[in-house]
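**Student:** sequence plus predicted model, see below.
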Amino acid sequence: MNNAMPVTQHVMVTSPHYLASMVGARILEQGGNAFDAAVAVSAALGVVYPHMTGVGGDAFFMLYKAKSKELIGFNGTGRAAARADVAYFANKGLSSIPLRGALSAITVPGMVDAWWEVWSVNGKLTWEQVLAPAVQYADEGFPVSPNLYDWICRDEELIRQNAEMARVFMPGGAIPLPGETLVQRDMAQTLRLLQKGGRDAFYQGEIMERIVADAERNDGLLGKADFNSHAGRWVEPISTEYRDYRIYQMPPNSQGFTALMMMNMLERHDLGAISRHSADYYHLMTEVVKKAFLQRDLYLTDPEFADIPLHRLLSKEFANHLAEGISFEKAGAHLSPAMGQDTAYAAVVDEEGNGVSFIQSLYFDFGSCYMPGGTGIIMQNRGSFFSLDPQHINCLLPGKLTFHTLMPAMVFKDGLPYLLFGTQGGEGQPQTQLSIMTSVLDYGCTIQEAIANPRWVYGRTWGQVSDSLKVEGRVSEKEVRMLRKKGHNVERVGDWDWIMGQAQGILIDRDKGCLNGAADPRGDGMAVGW
């Protein structure tokens, strides 16, 4: 059931796939730092965890530099193609952007540029060394994990609709069983081109040429100019105080500010007087989620295209105003738009005290389910979340960043990193972060206990029309009845259900001089260190 929680003194790596965690450990053993290891883990995840992330996706990195005591973020998300606008889709008779296929891949992947920036500014090893483990797993193969097998089975029909996808993930026409070796030779070649040519191989060179040529053959919108002009952004994380801690999140276009709003509302309450496993706890968490999501859905988009009033949204006064509208007896209502939930979060802390909290995604499972021929790259469908309503805050415009669910986090204690954490799951990301933070900061749980605690998720993903409150089966029937009595549309799911996502975390215990790492027992992850 529960993964063993390693406690170490020098370094710690945690990710949603055990092979990627070991890659991070190998890089640190070779003399790399946390920034080298983070990029290596990120690249390896794109190979061994391809249903959730890859070269064709986006990423956010939050970096703590121990020497300068600086915390900085990198927004590695891509903009909409220059030809992507509302009129284009309207002329095709479409009222929404397709969820799959080449026409859903309308934003430039920001992953490779993020790797390059994080490594080139902070790394110690060579670029070739950092990407070498990912090349090896792509070229020589790796054992299919249970989670990857499950997702190939779930998406079999979609995968078979794209010949390149089917060739890679169903070699010989059959789904590879857990433990069987999956080889990705085209991806290995793409990674070798990156080793040789750096980021420019992706945004200026041969890889870009292949993607654009294939897009042109398949009614896609991404062009050379879109790749040539791409540049990620170094940003300052946003934060709030919560009791004796400071919580950091990425600024918009990330939804990270919603978790800060939620914690501001919760600060009014003595959570220690509310059992972590009670209906009152799940009710309160769900209600602050609804309040924050209402504001998120009103404002979140590319901050270069709209005014997002973060100062007001993150103020304690506004939190008090929102919290006053919460009833402990009756559930409120808010229906957010359905969104994808498939992501990979990882974290690294090295011997110097540097730390990286990072997250990456293709948006949906297997992204757009579109793979440009000969590249091995699954293109993300992140841009499918743009609205085609001209009045909508997240309306599609050329060169615009979309509302982004990704949100890596850190908590500081006494001015230093204390907790690095994050999770998979679109709507579920701020909610699982809420579970982890309250479990550790208010209930005194270890990071492994916090991740293993029974979870909930309010909202919906694609294909769902209701805003049910899903709770894991370990929540007692008595508490479920009480939640229903309060007006929640409760759906009980599995005891350790995949819909709750997969969280990872590292807790830095400076009093004891140790690092505590944790990976989610709901997935294939592992925390490792020494």
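**Tutor:** Nice, thanks for sending it over. Numbers count the residues shown, from 1 in each chain.

**Student:** alpha carbons only for contacts and neighbour counts from here, please
**Tutor:** Noted.

**Student:** max-length helix in the protein?
**Tutor:** helix 279-299 (DSSP state H).

**Student:** for that one, buried residues please.
**Tutor:** 279-293, 296-297, 299 (16 or more other C-alpha atoms under 10 Å).

**Student:** could you do stretch 265-277 as well?
**Tutor:** Met265, Leu266, Glu267, Leu271, Arg276.

**Student:** among the residues you listed, name the ones in helices.
**Tutor:** Met265, Leu266.

**Student:** and which of the buried residues of stretch 265-277 is nearest Pro50?
**Tutor:** Using C-alpha to C-alpha, Arg276 comes nearest to Pro50 of those, at 34.7 Å.

**Student:** so where do the helices sit in the stretch 301-450 of the chain?
**Tutor:** 310-313, 316-323, 428-441, 447-452 (DSSP state H, counting those that start in this stretch).

**Student:** would you list these in JSON lines and tack on mean neighbour count?
**Tutor:** JSON lines is the format used below for those (neighbours: other C-alpha atoms under 10 Å):
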{"stretch": "helix 310-313", "mean neighbour count": "13"}
{"stretch": "helix 316-323", "mean neighbour count": "17"}
{"stretch": "helix 428-441", "mean neighbour count": "23"}
{"stretch": "helix 447-452", "mean neighbour count": "24"}
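
**Student:** putting a second one here so we can go through both:
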Amino acid sequence: MRRPTALSRLVLTVLALALPFTAPFEAAAADRITGEPFATRSEVYAPHAMAATSHPLATQIALDVMKDGGSAVDAAIAANAALGLMEPTGNGIGGDLFAIVWDPKTGKLHGYNGSGRSPKSLTLDEFRRRGLAAVPPHGPLPVSVPGTVDGWFALHGRFGRRPMAENLAPAIRYAREGHPVHQTIAYYWDRSVPVLSKWPGFAEQFTVDDGRGGRRAPRTGEMWRNPNLADTLQQIADGGRDAFYKGGIARTIDAYFKASDGFLSYEDLASHEGEWVEPVSTNYRGYDVWELPPNGQGIAALQILNILEGYDLKGYGFGSPEHVHLFTEAKKLAFADRAASYADPDHYRTPVERLVSKAYAAERRRLISMDRAMKAAEPGVIPQLNEGDTIYLTVADPDGMMVSLIQSNYRGMGSGMAPPGLGFILQDRGEQFVLKEGHPNSYAPGKRPFHTIIPAFVTKDGKPWLSFGVMGGAMQPQGHAQILINMIDFGMNLQEAGDAPRIQHDGSTEPAGQNIAMADGGELDLETGFPYATVRELMRRGHSVRFAHGPYGGYQAIMVNPEGGYVGASESRKDGQAAGY
């Protein structure tokens, strides 16, 4: 992320204070005949099924699977497998997976936590011996067990209709025959190569010959093939989940880490199990918003919404100083609890019921001043210890099943650790641990780290209304809340709600690293499109406003059309597509 210089900050501040106040977005809708000022395109409507992913080819794969009789879960697995090939900058079978599934037969939501645990042989003392104050972002130390493949088979075992070999076949074919790399993916791939090429197996498997004796990332439109990944996926198609966790793939990973000063072992892989979990909800102005409980950060979105429900956001208007200020302050309060209390439930019992209650939101709301930005935010619940980059996709099938699925290697392309001949990179999710004792998210062997990736779902009067997600680290709960505020408070349609300029607050105390507390109010990133008068007023209230390129997330969504079928929307900031039939 490129930060502004001290001079550019001074110029920005002077200009902001000098400009007169004007009504936000006075003529924003003039260029669009339908009247939605922010929508980059129309919503997608389809009578039978819908898929929205961050890559058009993956979207088409999902639709093909459903046309052939597959369920939404079959389609989501097929699309996810393809995205691991086509968008390795955000996901792959070396990462973790979370999902929420609406089952029309039972009229219930089902949650799945497919996060892996830290190596059993790696201890907190080992980090100390190496003189580390935080888990490094790359290399062998941040690698935890990848939970994606297990997640696929768990979801398929309950909701799949087609053989898994058929679900994986499109990704295998594209891996062997090749596909053209899309623009945004090529951009992030190029940024990752200089950082990750030092780790064994990465350059050999994720770069191409530059013609001058060096290696580079594939470019936009260039055909990319990954025969190693094709072979790995074929092994999984033939041998099931155990081919990954207990077969030759696991043994290759084990040998690779032993040779690379690492700790992930065959035993770690063989003992892995994900788990079905109950989604957690709050009601926001008549809509039940569902997230998964920790070790993920989903309930932060619920906390933000609960706090904001006490304000007349509709009356203030989108892009007003009050809208942005209140959202930012609510985020700070929710993230203070996130840093203090979100952790592996096997090691720490997060007080979820209290954190998402309306009474607790009322307590926290009293800490917000309309006139001044808070510089520090303390958690409202003090932990009592006891003996704990990304892709998002959503699919809906003709029978009414809907899947909200998110999957990630964490930091872009992950740790850089790419075992020979396997065609994928292991995640660096372990970077999210805290290397000090006494914290709920403190590192321990065999423990799940705090997780950023979160799927979301909304029901209305007990029926499915919206399956959606916004990928992007700490942006995710902020993005979830903003999408719903845009739709429910500001009356935007599904596409416009995602395309409207976004708010991102950065600098809150994190549940990871050295866990340094926010003391300066953090930084407020405003995407292009907010009125300058709003920027000026936010500065007067004490916010530190900056410009940032790219940290605003990636949105996909499917909504139930009350007239029949589905409505789809896809992120304008990514390479994706919403489509149906």
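**Tutor:** Looks like it came in fine. All values reported here derive from a predicted model rather than from experimental measurement.

**Student:** circling back to that earlier point, to Asp467 of structure 1, which of the helices of the stretch 301-450 of structure 1 lies closest?
**Tutor:** Closest among the helices of the stretch 301-450 of structure 1, using C-alpha to C-alpha: helix 428-441, at 12.5 Å.

**Student:** got a list of contacts for that closest one?
**Tutor:** With contact meaning C-alpha atoms under 8 Å, 6 or more residues apart in numbering, helix 428-441 of structure 1 is reached by 256, 258-259, 262-263, 276, 285, 289, 341, 405-407, 421-423, 445-447, 449-451, 453, 455-458, 500-501, 503.

**Student:** same thing but at 7 Å, please
**Tutor:** Outside helix 428-441 of structure 1, the residues that touch it by C-alpha atoms under 7 Å, 6 or more residues apart in numbering are Thr258, Ala259, Gly422, Thr423, Cys445, Thr446, Ile447, Ala450, Ile451, Val457, Met500.

**Student:** hmm, the fourth one is touching Tyr345, no?
**Tutor:** Yes. Counting by C-alpha atoms under 7 Å, a contact exists between Thr423 of structure 1 and Tyr345, whose distance comes to 5.4 Å.

**Student:** any residues in contact with both of these two?
**Tutor:** Joint contacts of Thr423 of structure 1 and Tyr345 (C-alpha under 7 Å, 6+ apart) are Ala503, Gln504.

**Student:** so between these two, which is more surrounded?
**Tutor:** Thr423 (34 against 30; other C-alpha atoms under 10 Å).

**Student:** give the equivalent position in structure 2 for the more buried one.
**Tutor:** Alignment note: Thr423 of structure 1 maps to Val470 in structure 2; criterion TM-score structural alignment.

**Student:** OK, contacts around that match?
**Tutor:** Counted by C-alpha under 7 Å, 6+ apart, Val470 of structure 2 has contacts Tyr392, Gln476, Gly479, His480, Gly553, Gly554, Tyr555, Gln556.

**Student:** ok, back up a step: residue range for the longest helix of structure 1 in structure 2?
**Tutor:** The aligned range for helix 279-299 of structure 1 is 321-341, by TM-score structural alignment.

**Student:** check contacts around Leu158 of structure 1.
**Tutor:** Cys369.

**Student:** what's the helix or strand for whatever residue of structure 2 lines up with it?
**Tutor:** In structure 2, the residue equivalent to Leu158 of structure 1 is Val195, according to TM-score structural alignment. Assigned by DSSP states H and E, Val195 of structure 2 belongs to helix 183-196.

**Student:** mean per-residue distance, that helix to structure 1?
**Tutor:** Compared with structure 1 after fitting, helix 183-196 of structure 2 has a mean deviation of 1.6 Å; criterion: mean C-alpha distance after the TM-score superposition for structure 1.

**Student:** pull out the buried positions in that helix.
**Tutor:** Applying 16+ other C-alpha under 10 Å to helix 183-196 of structure 2 flags Ile185, Ala186, Tyr187, Tyr188, Trp189, Asp190, Ser192, Val193, Leu196 as buried.
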